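Undergrad: Below: sequence and its predicted model.
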Amino acid sequence: MAQRGSGWLGSPSITTSTANKELVPTSPAQWVNVKLGFYKFEFRNLQACTVKINGGNPIYLDAEQGFVSGSEDATIYNFVIVESGIQYQWVGAY
């Protein structure tokens, strides 16, 4: 199987959320007209929270439930935590 990705990005440490702040970083300047997306993505929440993925409907996650998507799932272009004050970490492959 050929290599799909070119790198990883993620939280440098446990981070505390700001309500509705985008977790997926903006694309590097040299990626002209290409939006950064993760073909694999893992999110770990320390408290119960609600997330929105790719602009979809709110999804409730219990404390420490987390969220994982793999290469067979939709690419993650947008991921927000609805509430502020949630401790979390994430990692994504692009």
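TA: Right, received. Where do you want to start? Since the model is a prediction, treat every value here as computed from it, not as a measurement.
Undergrad: can we go C-alpha only for contacts and neighbour counts from here?
TA: Noted.
Undergrad: how distant is stretch 4-18 from the center of its chain?
TA: What separates the centre of stretch 4-18 from the centre of its chain is 8 Å, taken as C-alpha atoms, centre = their mean, to the nearest Å.
Undergrad: before we go on, here's another structure to hold up against the first:
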Amino acid sequence: MSLRFGSGYIGSPSIETSTSNHEVIPSPPSNWTMKYSLYKFSFSNEQECHVSINGGSPIYLRAGQGFQMDIKDQPIMSFKIFEPNITYNYMGAY
């Protein structure tokens, strides 16, 4: 396993609210040529919802269950919430 050195962090500036089919991970700065590739990620949801990670099949999360991953897992480039009006916050390292 190779040693990874991160470049920075992204995250919610406050509690956010989803829209239908909402992408949580923002677009990177306009001078970047690639999407964010997060090697650490945590997500906290206040209501039950379904999410898709990197375009995969829907995954059910109970209210307050959340999700987290680290460097041992596949990097995350997309994290979508299917339902509208889900309040959440997230943090990630790239």
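TA: Cool, the structure landed. Here the structure is a predicted model, which means the values were calculated and not measured.
Undergrad: Skipping adjacent residues, who's closest to residue 52 of the first structure in space?
TA: Excluding the flanking residues, the one nearest residue 52 of the first structure by C-alpha to C-alpha, 6 or more residues apart in numbering is residue 58, at 5.0 Å.
Undergrad: isn't the one you found right up against residue 79?
TA: No - using C-alpha atoms under 8 Å, residue 58 of the first structure is not in contact with residue 79, being 10.7 Å away.
Undergrad: Settle it for me: which of those two has more neighbours?
TA: residue 79 (19 against 14; other C-alpha atoms under 10 Å).
Undergrad: Name the residues contacting each of residue 58 and residue 79 of the first structure.
TA: Common contacts of residue 58 of the first structure and residue 79 (C-alpha atoms under 8 Å, 6 or more residues apart in numbering): 51, 52.
Undergrad: Taking the centroid of the first structure, which residue is nearest it?
TA: residue 79 (4.8 Å; C-alpha atoms, centre = their mean).
Undergrad: list the contacts for that residue?
TA: 22, 23, 24, 51, 52, 53, 54, 55.
Undergrad: Show me these that map onto strands.
TA: Using DSSP state E, the subset of these located in strands is 51, 52, 53.
Undergrad: what about whichever residue in the first structure pairs up with residue 85 of the second structure, how many residues close to it?
TA: Matched by TM-score structural alignment, residue 85 of the second structure corresponds to residue 85 in the first structure. A total of 14 residues lie near residue 85 of the first structure under the criterion other C-alpha under 10 Å.
Undergrad: That'll do, ta.
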